[in-house]
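Enquirer: Return atomic coordinates for the entry below.
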Amino acid sequence: MAEDGAVTLYNSIAITDAKTSPFSLKAGLTQILRGGAIVDVTNAEHAKIAEQAGACCLIVSDPSQQGITRMPDPSLIKEIKRVVSIPIMVRARVGHFVEAQILEAVGVDYIDESEAIALADEDNFINKHNFRCPFVCGSENLGEALSRVREGAAMIRIQGDLSGSGNVAKTVKNVRAVMGQIRILNNMDEDEVFAFSKTIRAPYDLVAQTKQMGRLPVVQFAAGGIVTPADAALMMQLGCDGVILDSEIFNCSDPYKRVRGIIQAVRHYNDPHVLVETSSGLEDSNANLNLSEDRIEHFAHESA
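Expert: Model prediction:
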């Protein structure tokens, strides 16, 4: 992995010196989230519920989902920081390094350069080496993941469905794609790694490191359509380090019970007895998280 080297400047002003905030430190800060669930919240009430249920981190999102979605209001971030004691993650638009500067100044623990909200720059991602704060980035395959790590991402979010449909199929597909490519890489001769890195359009040194480690060089979480304890345990058994839950998880009769059940499933994903217990009694709260017939037709039409 590139050692925390050159810092590209924006407007001739470095946000921070990479030597004082090395990548290894940022990667270490994301390691503490392994084996947990990150919960997306839009208000202080949901933040308290998620913390009480055992979330390892919160994503603060803009409660207004209409039109172009952007970084949430800093006052909302400060309000939630006052009422919880667990780490806070906030989304910035892809390529919008000024939003990232604002979030770092507010004092967030992690920044998610997220395609789940509107894009600010269709061609360029933020140079994440310019920031003290660890960054999270999304990907759907191994090449994308390692490209984001080269830019400075300290955590990879293997992203599935972004519509909040409750459909986990795309997440499963992408997680299997990443893990499958890693297995192929692990079985390659050293001479084949050069060609493979070109095929997936990823930096050779990171591809070689992935082969050596047998996994991504950074923490990998799964996101999209994870709404039941079984969904979460599936992601963990497929090889993820944790899961990210959308804010739609609160659209049920007992959000605490559901979030708590999913977090327990993440912690005990190989214990079927725990999974039976955490999955019991959630049927009533499933109703608002299921796809309606109209939405099923809509997604089927989009996939055709």
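Enquirer: Please make it C-alpha for all contacts and neighbour counts, starting now.
Expert: Noted.
Enquirer: Tell me where the stretch 101-250 of the chain has helices.
Expert: Assigned by DSSP state H, counting those that start in this stretch, the helices in the stretch 101-250 of the chain fall at 142-151, 169-186, 190-199, 204-213, 229-237.
Enquirer: TSV for those, including distance to P134 and mean neighbour count?
Expert: Rendered in TSV, the data for those read as follows (distance: least, C-alpha to C-alpha, whole Å; neighbours: other C-alpha atoms under 10 Å):
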stretch	distance to P134	mean neighbour count
helix 142-151	11	22
helix 169-186	22	18
helix 190-199	25	14
helix 204-213	18	18
helix 229-237	23	22
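Enquirer: With distance to K128 as added columns, please give these in JSON lines.
Expert: Shown next, in JSON lines, are those (distance: least, C-alpha to C-alpha, whole Å):
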{"stretch": "helix 142-151", "distance to K128": "6"}
{"stretch": "helix 169-186", "distance to K128": "22"}
{"stretch": "helix 190-199", "distance to K128": "22"}
{"stretch": "helix 204-213", "distance to K128": "16"}
{"stretch": "helix 229-237", "distance to K128": "27"}
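Enquirer: And this one, please, so the two structures can be compared:
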Amino acid sequence: MPPPPKPTEKELAELRKKKATMVNMFKNGVLVVVHTDEQAYVAEKVGARGIILGNDKRKDIDNKTYIAAASITTVKDVLGAVFLPVFVRIRQCHRAEAQMMSACGVNGIDEFEGMAATGNDLMPREAYKVPFIKGVKNLKEAFEAIHRGASMLRTACGVEEDVYKIHEAATILRTIDEEIQTIATKTDDPTLKKIKEYKESTSESLVDQVIKNKKLPVPILADGGIMKPMDAAMMMRLKADGIVASAQVFRTTEPDRRIRSLVLATAHHKDAKKLASICEAHESFGPKTRSAMATSSKILVSAPWLHENLKRVKVLDCSWYLPFLNRDPKEEFINGHIPGAQFFDIDGIKDETKHDLPHMLPSPQIFGASMDKFGITNDDHVVVYDTAGVGPSCRVFWTFRAMGHKQVSVLNGGMPAWGMHNYRTESDSPSVSPSHPSHQYTAHPIPELVCDYTQLVKNIGLLKSSAGAEGKQIVDARPNDRFTGKAPEFRPGLSSGHMPYALNVPFTDMTTPVDSKHPQVAVLKKPEEIRQIFASAGMDFYRPVITTCGSGITAAVLYVALLHAGIDEHSLALYDGSWAEYALNPHSEISKD
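Expert: Sure thing, here's the model as predicted:
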């Protein structure tokens, strides 16, 4: 593959200027190493300045592991998921790989020392339109990297990506700074000899510039498996210009909050009081788990996945219909359902004390008793589905989450997707042995996921007093004509309209036909499409959200869609009573527009 055409001196000067403008935006900021588009989105929403797409581990013909650049599919997925600059790690000096990634639209290249070098280091980096990052260990390597076209440097801490090497990173930063101060202040023979060697191997002007300014002319990032705010602050105090956050953060609980603590510590590294507060908050985060992204990745499962894992999960049919449709979901369940499934009656498993409101969240005791009848334990992976594709099952998904159940997934496409693959169904209700008495289901409610009327009204007051700038955002899933008050509510006696400062994202906007041959199979749209829909409605992904609808069913579709799009569940709540409760209260303020 031929290299890019050699630019003229004028074009080179313009390219250097553009690259310098980009890399300077990373000063006092955090770039996060990621491996998936979901991780990239998490990093973006908590304030990262950029993304570094890490390498892949693959198997060769002899089943030996080797490291390679991320696949083109992954590169495109990440580029489509975020608006941040995206760098991708490639093999050192690999011209074809650099050109290919540049052609894919990446914003920069990181030549990673952990991936085998290919050939000599004569790659014309300055001719590329994107900046290059190079890892260095001392001033000599820094001079050489800059001389050969690197626009940004980072500490090179070995061949293993994201390994915790804080001491090594700190040593590199100290070494480079000490070497700079030496050549800038000393005039003894050994120092002059060293300066001469630097100039002969790179360029006089570059070395003179560093001596004059007592610092490198390009940013240098601290990289070495950084995951703790105090480590980030230390690196900044050692004159790093920014931080590279380790991808290992995604193997912990609450990766978004951990990245946010790195962002804050990097920005406030000189403020000891703020640092103490940031570190204290960081210490409160949960313990490491095998994969913090596992929950996110299992929000949705496909029909083929469920078919393959049917014996390892518990399945619930959660179909539900509006009263005026005159359909009986339980009768339809008996006539045909996924093998082994049981029927979750949304109108039956509810709070019995709220007689004037439909299917309110059941108490922990009622929910636990229902799980015992189903033979479901706290450790079971539960898959919920419905006949709509993505609908009432989301309500039951949220119910499980609100009760603290960790492993619950929605069958994307529901019963229509199962039928599309011609998988077997069965009739009649399955016989289930209740959980053994010593393993009775115990709910562990998460109240933060549930919003009640009092909390909602208080939040509306906060929105009103700040002209919408403060408080949780309210997003309504009802059709636009009911939201604006142009069409009546189907529940007798209820006014249409909406809550003050609420946004409208109809739940029907969340789904799309699985393909042109199966228009009846509705599945959730891709994360980037969902994010665009919410953004177009005016929603800010950096602020918490309350979802609402007519009676708490389709609000859960938005809830699941937002999780699918990468929003942190700690930022979400569902208003259980929804419009059925809000509009029924004579003290509620109703807007129409």
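Enquirer: still on that earlier bit, which among the helices of the stretch 101-250 of the first structure is found nearest to E297 of the first structure?
Expert: Of all these, helix 169-186 sits nearest to E297 of the first structure, with 15.4 Å by C-alpha to C-alpha.
Enquirer: In contact with the residue most central in space within the first structure, which residues?
Expert: When the first structure is reduced to its mean C-alpha position, the nearest residue by C-alpha atoms, centre = their mean turns out to be R157, at 3.3 Å. Applying C-alpha atoms under 8 Å, 6 or more residues apart in numbering, we find R157 of the first structure in contact with V136, C137, G138, S139, Q220, F221, A222, A223.
Enquirer: I'd like to know how far it sits from H129 of the first structure.
Expert: Applying C-alpha to C-alpha, to the nearest Å, the value for R157 of the first structure to H129 of the first structure is 18 Å.
Enquirer: Then R258 of the first structure?
Expert: From R258 of the first structure across to H129 of the first structure, the span is 37 Å (C-alpha to C-alpha).
Enquirer: likewise G67 of the first structure?
Expert: 31 Å.
Enquirer: With neighbour numbers in mind, choose between these two.
Expert: When neighbours are counted by other C-alpha atoms under 10 Å, G67 of the first structure and H129 differ, and H129 comes out ahead with 28 against 7.
Enquirer: just checking, what residue in the second structure corresponds to that one?
Expert: Correspondence of H129 of the first structure to the second structure, assessed by TM-score structural alignment: E126.
Enquirer: try T20 of the first structure
Expert: Under the alignment (TM-score structural alignment), T20 of the first structure maps onto E11 of the second structure.
Enquirer: For that match, grab the count of nearby residues.
Expert: Other residues near E11 of the second structure come to 12 when the count uses other C-alpha under 10 Å.
Enquirer: what's next to stretch 268-281 of the first structure, contact-wise?
Expert: With C-alpha under 8 Å, 6+ apart as the test, stretch 268-281 of the first structure has contacts from T228, P229, A230, A232, A233, L234, M236, Q237, G261, I262, Q264, A265.
Enquirer: Mind putting the residues you listed into a markdown table with distance to I15 of the first structure?
Expert: Rendered in a markdown table, the data for the contacts of stretch 268-281 of the first structure read as follows (distance: C-alpha to C-alpha, whole Å):
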| residue | distance to I15 of the first structure |
| --- | --- |
| T228 | 40 |
| P229 | 40 |
| A230 | 42 |
| A232 | 37 |
| A233 | 39 |
| L234 | 40 |
| M236 | 36 |
| Q237 | 39 |
| G261 | 41 |
| I262 | 38 |
| Q264 | 39 |
| A265 | 40 |
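Enquirer: Which one, of the helices of the stretch 101-250 of the first structure, ends up nearest to R82 of the first structure?
Expert: R82 of the first structure lies closest, by C-alpha to C-alpha, to one member of these: helix 229-237, at 28.8 Å.
Enquirer: Excluding chain neighbours, give the residue nearest to S61 of the first structure in space.
Expert: Beyond its immediate neighbours in the sequence, the residue positioned closest to S61 of the first structure (C-alpha to C-alpha, 6 or more residues apart in numbering) is T42, lying 5.1 Å away.
Enquirer: Tell me how far the alignment partner in the second structure of that neighbour lies from L79 of the second structure.
Expert: In the superposition onto the second structure, T42 of the first structure corresponds to H35 when matched by TM-score structural alignment. With distances taken as C-alpha to C-alpha, H35 of the second structure is found 12 Å from L79 of the second structure.
Enquirer: And G54 of the second structure, by the same measure?
Expert: Distance from G54 of the second structure to L79 of the second structure, counting by C-alpha to C-alpha: 13 Å.
Enquirer: And D481 of the second structure, how far from A281 of the second structure?
Expert: Separation of D481 of the second structure from A281 of the second structure (C-alpha to C-alpha): 44 Å.
Enquirer: For the residue lying farthest from the centre of the first structure, give me its contacts.
Expert: For the first structure, the C-alpha lying farthest from the average C-alpha position belongs to D191; by C-alpha atoms, centre = their mean, that distance is 32.7 Å. With contact set as C-alpha under 8 Å, 6+ apart, D191 of the first structure has no partners.
Enquirer: What of Q532 of the second structure?
Expert: Neighbours of Q532 of the second structure in contact, by C-alpha under 8 Å, 6+ apart: none.
Enquirer: Tell me the counterpart of it in the first structure.
Expert: Under TM-score structural alignment, Q532 of the second structure pairs with no residue in the first structure.
Enquirer: in what helix or strand does Q532 of the second structure lie?
Expert: Using DSSP states H and E, Q532 of the second structure falls within helix 527-536.
Enquirer: residue range for the helix or strand that that helix is followed by in the first structure?
Expert: Read in the C-terminal direction, the helix or strand following helix 527-536 of the second structure is strand 545-548, with elements assigned using DSSP H and E. Under TM-score structural alignment, strand 545-548 of the second structure has no counterpart anywhere in the first structure.
Enquirer: tell me what strand 545-548 of the second structure is packed against?
Expert: The contact analysis (3 or more C-alpha pairs under 8 Å, 6 or more residues apart in numbering; DSSP states H and E) places strand 545-548 of the second structure against strand 473-476, helix 555-564, strand 572-575.
Enquirer: which of the residues in the next helix or strand after the first one are buried?
Expert: Reading on from strand 473-476 of the second structure to the C-terminus, the next helix or strand found by DSSP H and E is helix 480-484. Within helix 480-484 of the second structure, the residues scored as buried using 16 or more other C-alpha atoms under 10 Å are N480, R482, F483, T484.
Enquirer: would JSON lines of those with distance to V382 of the second structure be doable?
Expert: As requested, those are exported to JSON lines (distance: C-alpha to C-alpha, whole Å):
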{"residue": "N480", "distance to V382 of the second structure": "33"}
{"residue": "R482", "distance to V382 of the second structure": "34"}
{"residue": "F483", "distance to V382 of the second structure": "34"}
{"residue": "T484", "distance to V382 of the second structure": "37"}
